[in-house]
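**Q** quick check, what structure comes out for this input:
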Amino acid sequence: MPTDDLITTRLTTGLLRGALDVERTAHGLLPHRLPAWARAQNTDGQLAMAESQPSGVRLAFRTRATAVELDVLPTKRVYVGAPPRPDGVYELLVDGRPVHRATATGGNILTVDMTAGTFEHRPGPAATLRFTGLADGVKDVEIWLPHNETTELVALRADAPVEPAPDPGRRVWLHHGSSISHGSDAAGPTSTWPALAASLTGVELVNLGLGGGALLDPFVARTLRDAPADLISVKIGINLVNADLMRLRAFTPAVHGFLDTVREGHPTTPLLVVSPVLCPIHEDTPGPSVPDLSALGEGRIRFVAAGHPAERAAGKLTLGVIRDELARIVAPRAAEDPHLHYLDGRGLYGEADAAELPLPDGLHPDAATHRRMGERFAALAFGPDGAFADVREAPASG
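**A** Below you'll find the predicted structure:
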């Protein structure tokens, strides 16, 4: 229940960062990471779920308050045959420093049957998060929403007036990738590798990492084209193998078309193409990725490759094939486009890393690996020789 002596602040889009669209629901505000027109062109339930999970989305406001309450309606995932997933984490930062972490009980339940490919939704109650003991005085507060849990914002209360935080004036980094970029198995919303890299380099993150959804969809390319950005990166590969979506013949023109579309809106913005990180099950074996039924029988989630290496001859994609082709695609384009760059994803997570920090489920990095990838991306992309090294502070361009 809310505390009676707190001031209620109307939730508006001006209090949100990192969302490309906001839907007003019967309960409050639902942040989206794809605009409504793009969502209307999507028919995939997995992508619909992923884009509504607010990875990188945060409330940002200035206040003297020492106590803040946030009512939320989360949607929690339950996977048939697997152990319960941990609740999503909300992280409160004051002037950029982490101060509190909280989770929300209750909420809607989304039951996913991976073997049948079905989704079942059951409604549930909202929850109240309380953050107390904040230092007195004017400060900038951010509440990062769970990267892996759809969250409707119902009400915001504080013991002092709240106003939108001023524009920080930082460069805007727009990133698109798979569930790894989305933050699967990260410790919290500020600990996904893109969030860590953004924190280390002082840029403003807009994360279009979409679990299972980095599939070269034209509506995603147009979203990147239209979104304000000073820096853009696209991480391409693993989901195309996961889904066994296309063959090499379709992949090459699809990548060219994707990059062409982004360039329509950002002709000179630094654009970094990142190939897949190491994933041993798919380095030389095509997809699709399927749940390991023996692991499910033991209450664990693990993935295996259902393809066969010999199928590469018929044009099936593996991560090795994709890396070679991405490098071949980017090289001549970069000769004409000095702002286009390529990064081999194995520089973020390679063979030595896999030996030390293996992927727990065969596909996704753990929290320690997210930290390592974030630190490495910061050094490789923003370092002296990186794609983003020479970009000066400037207003975000459309």
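
**Q** could you use CA atoms for every contact and neighbour count after this?
**A** Fine.

**Q** T13: how many residues sit nearby?
**A** 17 (other Cα atoms under 10 Å).

**Q** please name the nearest non-neighbouring residue to it.
**A** V22 (6.9 Å; Cα to Cα, 6 or more residues apart in numbering).

**Q** part of a helix, is that neighbour?
**A** No - counting by DSSP: H, G, I helix; E, B strand; the rest coil, V22 is not part of a helix but strand.

**Q** quick check: it touching G28?
**A** No - with contact defined as Cα atoms under 8 Å, V22 does not count as touching G28 (10.0 Å).

**Q** any common contacting residues for these two?
**A** The contact sets of V22 and G28 do not overlap (Cα atoms under 8 Å, 6 or more residues apart in numbering).

**Q** circling back: got the contact list for the residue nearest to T13?
**A** V22 touches T13, L29, L30, P31, H32, counting by Cα under 8 Å, 6+ apart.

**Q** G211 too?
**A** Q46, L47, A50, S178, S179, I180, S181, H182, S184.

**Q** distance of the second one relative to Y349?
**A** The reference is to L47. Distance, L47 to Y349, by Cα to Cα, to the nearest Å: 25 Å.

**Q** residues near R130, how many?
**A** 18.

**Q** show me what the strand or helix carrying it is packed against.
**A** Using DSSP states H and E, R130 sits in strand 127-131. Strand 127-131 makes packing contacts with strand 68-79, strand 97-103 when contacts are defined by 3 or more Cα pairs under 8 Å, 6 or more residues apart in numbering; DSSP states H and E.

**Q** which element follows that strand toward the C-terminus?
**A** Counting by DSSP H and E, what follows strand 127-131 is strand 139-144.

**Q** how about this one, so we can line them up?
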Amino acid sequence: MNDTYHWITTPVTAVLLRGALDLEETAHGLLPHRLPSRARAQNTDAQLAMAESQPSGVRLVLRTRATAVELDTLPTKRVYVGAPPRPDGVYELLVDGRPAGRAGVTGGSTLTIDMTKGTAEHRPGPVGTLRFTGLPDRMKDVEIWLPHNETTEIVALRSDAPVEPAGDRGRKVWLHHGSSISHGSDAAGPTTTWPALAASLGGVDLINLGFGGGALLDPFTARAMRDTPADLISVKTGINVVNADLMRLRAFGPAVHGFLDTIREGHPTAPLLVVSPILCPIHEDTPGPCAVDPAGLGAGHLRFRATGDPAERADGKLSLGVIREELARIVEQRAADDPHIHHLDGRALYGESDAVELPLPDRLHPDAATHRLIGERFARLALAAGSPFLAGA
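**A** Reported below is the predicted structural model:
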């Protein structure tokens, strides 16, 4: 800690945080969650438990004259056996909505994951400190976006001037649910995951329920969305259902209807956008399950492959092509009674020509440049003035 600053410690409470649905008190501080406690109690999937605790879209939002801010956190860093080391999570600073700095936190706990064995080992580690200095000496809105891909416990917040909750900017709240692509996969930082970028371009406040491996039409996720105040709602689904080989066509349609019905219980007239999967060549015609490519791991690269057989589609197994057709059919059917539901083909966000120019590095997840492309296109197609999705909000 720098003694040249006269630090003021401010308790972190829900009024200083946006993007989280729940805050858990831990031995160290507060752990933001993107699913409420009731949903977490009903979940038995370790992958989803890890994903929802990673604070994609969660940020501290303050009003202050402070020229320096410190944040003590306890991150959990992931290590994948056989894969290259992952970079530390990134914290990004915005001042009055403009980028003003980025940094990481050293230390923290470690979660070592062996994808070939399906095991994970957690080793506790020390708290680290993040510091941003040189902020303008005037009243301003300060946002610290937490790493989108690191579970992060908030231990302490310090500043060299008092802080207070930022005021309501009058923005519409956009509630979004999706897979690891919506979670942020390999985005450059928390403000440039495609949903965060689209929200910034569209002038809306984001609540991101994108969960790596966890967009599986779980009823408890639908109930969480039902109970979360929002002006705009989008559901991007399909890729995890395929790569988990979770269900057949007979179950998929009713599951989608049930998920949307639950959302509509809490948001009967809010604009609701159903987004089908972006292009993913390995699963366009080939069902799951998806598996790690052992040849890639042997060469130090994490890559995925589809292990199903295209002929199995005749027996109801799902490919992305099948899912896109079914989602389009479902939205068309529901639109007869629901004028506020809309459909967006995910290939309008990332399609065949994009895959040639910006191929998915691990065959499943977009990189930083592709996140920017998807975010810009979503903002233009769904969040720009005149969009049918935005018009009813």
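
**Q** what would you report as the TM-score here?
**A** The TM-score (TM-score structural alignment, normalised by the length of structure 2) is 0.98; 392 aligned residues with a Cα RMSD of 1.0 Å.

**Q** quick one: closest of the helices and strands packed on strand 127-131 of structure 1 to R323 of structure 1.
**A** strand 68-79 (31.9 Å; Cα to Cα).

**Q** may I see the buried residues of the closest one?
**A** Across strand 68-79 of structure 1, burial judged by 16 or more other Cα atoms under 10 Å covers V68, E69, L70, D71, V72, L73, P74, T75, K76, R77, V78.

**Q** what span of structure 2 lines up against that strand?
**A** Under TM-score structural alignment, strand 68-79 of structure 1 corresponds to residues 69-80 of structure 2.

**Q** residues in contact with that stretch?
**A** Applying Cα under 8 Å, 6+ apart, the external contacts of stretch 69-80 of structure 2 come out as 28, 85-86, 88-89, 105, 107-115, 125-133, 150-160.

**Q** buried members of those into PyMOL, please.
**A** Remark: buried members of the contacts of stretch 69-80 of structure 2, expressed as a PyMOL selection using 16+ other Cα under 10 Å:
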select buried, resi 88+89+105+107+108+109+110+112+113+127+128+129+130+131+132+150+151+152+153+154+155+156+157+158+159+160
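
**Q** helix or strand: which one has T8 of structure 1?
**A** strand 7-9.

**Q** any idea how many residues pack against G298 of structure 2?
**A** Neighbours of G298 of structure 2 using other Cα under 10 Å come to 11.

**Q** name the SS class of the residue lying closest to it once chain neighbours are set aside, please.
**A** Nearest residue to G298 of structure 2, sequence neighbours excluded (Cα to Cα, 6+ apart): G82, at 7.3 Å. Reduced to three states with three-state DSSP, the structure at G82 of structure 2 is coil.

**Q** surely G82 of structure 2 meets G300?
**A** Yes - with contact defined as Cα under 8 Å, G82 of structure 2 counts as touching G300 (6.2 Å).

**Q** who has more neighbours, the two?
**A** Neighbours per residue (other Cα under 10 Å) separate G82 of structure 2 from G300, with G82 holding more: 18 against 14.

**Q** quick one: that one and A295 of structure 2, what's the gap?
**A** For G82 of structure 2 relative to A295 of structure 2 (Cα to Cα), the value is 11 Å.

**Q** cool, and G184 of structure 2?
**A** 25 Å.

**Q** counting neighbours, go ahead and name the busier of the two.
**A** Here G184 of structure 2 and A295 are compared on neighbour count by other Cα under 10 Å; more neighbours surround G184, at 31 against 12.

**Q** the more buried one - nearest residue in space that isn't next to it in sequence?
**A** T193 (4.7 Å).

**Q** and L156 of structure 1, by the same measure?
**A** L70 (4.7 Å).

**Q** ok, that neighbour to L259 of structure 1 distance?
**A** 40 Å.

**Q** for P74 of structure 1, same thing?
**A** For P74 of structure 1 relative to L259 of structure 1 (Cα to Cα), the value is 35 Å.

**Q** same thing with P253 of structure 1?
**A** P253 of structure 1 is 10 Å from L259 of structure 1, by Cα to Cα.

**Q** looking at the two, which one has more neighbours?
**A** L259 (21 against 12).

**Q** and the residue lying closest to the more buried one once chain neighbours are set aside, which of the three is it?
**A** Closest residue to L259 of structure 1 apart from its sequence neighbours, by Cα to Cα, 6+ apart: A221 at 7.6 Å. A221 of structure 1 carries the three-state label helix when classified by three-state DSSP.

**Q** how many neighbours does A221 of structure 1 have?
**A** The number of residues near A221 of structure 1, taken as other Cα under 10 Å, comes to 20.

**Q** check contacts around the counterpart of it in structure 2.
**A** Aligning on TM-score structural alignment places A221 of structure 1 opposite A222 in structure 2. With contacts defined as Cα under 8 Å, 6+ apart, the neighbours of A222 of structure 2 are F259, L260, T262, I263.

**Q** ditto for H176 of structure 2
**A** P195, L206, I207, N208, L209, G210, I233, S234, V235, K236 are the contacts of H176 of structure 2 under Cα under 8 Å, 6+ apart.

**Q** could you dump the residues you listed to a markdown table with neighbour count?
**A** Converted to a markdown table, the contacts of H176 of structure 2 look like this (neighbours: other Cα atoms under 10 Å):
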| residue | neighbour count |
| --- | --- |
| P195 | 33 |
| L206 | 24 |
| I207 | 27 |
| N208 | 25 |
| L209 | 31 |
| G210 | 28 |
| I233 | 25 |
| S234 | 22 |
| V235 | 25 |
| K236 | 23 |
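
**Q** mind picking the two most distant members of these?
**A** Going by Cα to Cα, the pair spanning the contacts of H176 of structure 2 furthest: L206 and K236, at 14.7 Å.

**Q** can you pull up the most central residue in structure 2?
**A** Relative to the mean C-alpha position of structure 2, the nearest C-alpha, by Cα atoms, centre = their mean, is the one of H183, at 2.4 Å.

**Q** doesn't P190 make contact with it?
**A** No - counting by Cα under 8 Å, H183 of structure 2 does not reach P190; the two are 9.5 Å apart.

**Q** what is in contact with those two at once?
**A** Common contacts of H183 of structure 2 and P190 (Cα under 8 Å, 6+ apart): S56, H148.
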